[in-house]
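Undergrad: got a predicted structure here, sequence first:
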Amino acid sequence: MVIKKRWIVLLMIFLVTPLLMLGSTNTVRADDTATGAQFYLAPVYPANQTDKTLGYFVLKVTPGQKGSVSVQVQNTSKTNTRKIQLTPTAATTSDAGQINYSPSPKKADPTLAHPLNRLFSKPVTITIPPDESKVATFEYIIPEAGFKGQILGSIHALDVTEEKSTTGQFGLHNKFAMAVGIILSQNPTQTLAPDLKLQQVRPGVSNKHPAILARIQNRAPQLFRGMTINAKITKQGETKTIYQYKLKDGSMAPNSNFDAPILGDEKGIPAGDYTLTMTVQAEGKTWRFKRNFTVTDKEAAKLAGANNAGNQQPPWQKWLIWAAIALAVLIAGYGLYLLGVRRGHKNDTADAHHS
């Protein structure tokens, strides 16, 4: 009896230990989540700032001008030194249809003549002692020929402090970031109208989901907000809507583009000929686009494969599920075994009393 119990206990330990190890590989420390960002970023306004109550930079500049932009970084931690990476960044438009002030891997729009980061000095990383602040300054040079409209971007701050867990080992930690926006303009009071184009329509993948990607381009050197989009896809020559997309309160950076994702079925998008009909409204203007496109057999198969790959579970997750099932069965079986032993013991005791 003792041998059987020891064997069961050892087997349970064997199953539980890997589960605990797997469960701890991708955790984030609770104190990191509770603490939040341990630094603060604020603009230091130069003389050519148009409004010192905004909380971001709007600078009036002239052709060939050399100037500087400074930000103050405050370490709000009382005990830890922070290392903050500061990067001048050109603004883009995310595929969610919103202005993005963070560094982006996407290729710059071909109409963007002067990305903000190319006008500014290089990124810097500063080290700030606990409860102290430092000022970082970036130099910029405006092109001799000047420019029309706006140049938009930010000073992006990322906490790159290396931290150890309570056990002394390096682990996964939240990466906190923030940004201070920058608008450069030769005439800050001037507002240019958006100039929107439908660049391309193609099948693709959005967040591991088959989609038709409609690339919308803002060719104007002017940011704008309050954009609404209504789009539908039909089979060519038909009127029934099979896929649709809606966006409210979108925004776009100057001289940027984004791929509006019109999601298809989970199983994919069948090969065939389709028509995209799209209406975009912003700044009191309306754009209507209509484009025929084709999804080839090869593209349809690729979309279906991408969706299946996205839905597949990693091998370790399958192992984890089977191990959990085995553990549950083992615990249930062990419980029934103990119940049977106790009942047998009671019966033996009753028989002994009767005898």
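TA: Okay, I see it.
Undergrad: make it CA atoms for all contacts and neighbour counts henceforth
TA: Will do.
Undergrad: run the chain-centre distance for the longest helix anywhere in the chain.
TA: Across the chain, the longest stretch assigned as helix under DSSP state H is helix 315-354. Helix 315-354 sits 47 Å away from the centroid of its parent chain (CA atoms, centre = their mean, to the nearest Å).
Undergrad: presented hereafter is structure B, for comparison with structure A:
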Amino acid sequence: TKGLDPSAKIPLTTIGAVRKSDRVLHLGPQETTVIQAEIKMPEENFNGMISGGWHFIEYRDNKTSDQTISSNYAYMISVVLRGSHYKVYPELKYDSTKPILYNNRPAMGIKLRNPQPMVLKNVHFKAVVSKKGIFSDKRLYEKEGSSIAPNSSVTLPISWEYNNMKAGTYQVSVKVTGENLWNKLPMSWTFKKTLKV
């Protein structure tokens, strides 16, 4: 439940759970088992969707004495519950721009929120941070083919690689396009902000 957006009125974690005895399993080769989960639907009607899932990790005993890296296999089972009024539009809001670490390097994190209970799919992000003045410094982040979950936030990282941001005034420009999940309607948002470093 850590980091849930405050707009999530009914998180999946409050109405659904995997049976406690099924949370850690020990399986032999070619062995299968059935995992049981229970979801208690909310008593009150809700709009849009409640979205979440269960994350499974297979811990492999594949580390040897001369290895420093080992890997585990993970996958997720998604759960989506439809509300009585399902036809809700996603909405993007600009939340903040803050210094972050991205791949252990200095970066600016542009946080956007979707406070509505609907998925935005086929998302294309384009974010630019540029320094005003004669010695302009322009950085770009672009990604396509993403989705934004209902009642969630996303942080776009603009890397400064190994450099420090110089003091000055910066212009933040973000364009996001995507499709509403339920009717495939194209949607777009543009945000322009100014910040001082």
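TA: Noted; the coordinates are in hand. What you are looking at is a predicted structure, and each value in this text was computed from that prediction instead of being measured.
Undergrad: picking that back up, what's the longest helix of the first structure packed up against?
TA: Contacting helix 315-354 of the first structure under the criterion 3 or more CA pairs under 8 Å, 6 or more residues apart in numbering; DSSP states H and E are the following elements: helix 2-23.
Undergrad: distance between the ends of stretch 78-96 of the second structure?
TA: 29 Å (CA to CA, to the nearest Å).
Undergrad: in that stretch, what counts as buried?
TA: Gly83, Lys87, Val88, Tyr89, Pro90, Glu91, Leu92, Tyr94 (16 or more other CA atoms under 10 Å).
Undergrad: again, but for stretch 166-185 of the second structure
TA: In stretch 166-185 of the second structure, counting by 16+ other CA under 10 Å, buried: Tyr170, Val172, Ser173, Val174, Val176, Thr177, Gly178, Glu179, Asn180, Leu181.
Undergrad: hmm, Asp137 of the second structure is touching Lys131, no?
TA: Yes. Using CA atoms under 8 Å, Asp137 of the second structure is in contact with Lys131, at 5.1 Å.
Undergrad: for the second structure, which segments count as strands?
TA: Here the second structure has its strands, by DSSP state E, at 16-18, 37-39, 49-58, 73-82, 93-102, 105-114, 120-131, 138-148, 152-159, 169-180, 186-196.
Undergrad: put together a markdown table for those, with distance to Pro29 of the second structure on each row.
TA: A markdown table is the format used below for these (distance: least, CA to CA, whole Å):
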| stretch | distance to Pro29 of the second structure |
| --- | --- |
| strand 16-18 | 23 |
| strand 37-39 | 24 |
| strand 49-58 | 13 |
| strand 73-82 | 15 |
| strand 93-102 | 39 |
| strand 105-114 | 42 |
| strand 120-131 | 38 |
| strand 138-148 | 36 |
| strand 152-159 | 38 |
| strand 169-180 | 43 |
| strand 186-196 | 47 |
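Undergrad: wait, which of these is closest to Gln30 of the second structure?
TA: strand 49-58 (13.9 Å; CA to CA).
Undergrad: with the first structure overlaid, report how far the closest one is off on average.
TA: If you overlay the two and look at strand 49-58 of the second structure, the average distance to its match in the first structure is 1.5 Å (mean CA distance after the TM-score superposition for the first structure).
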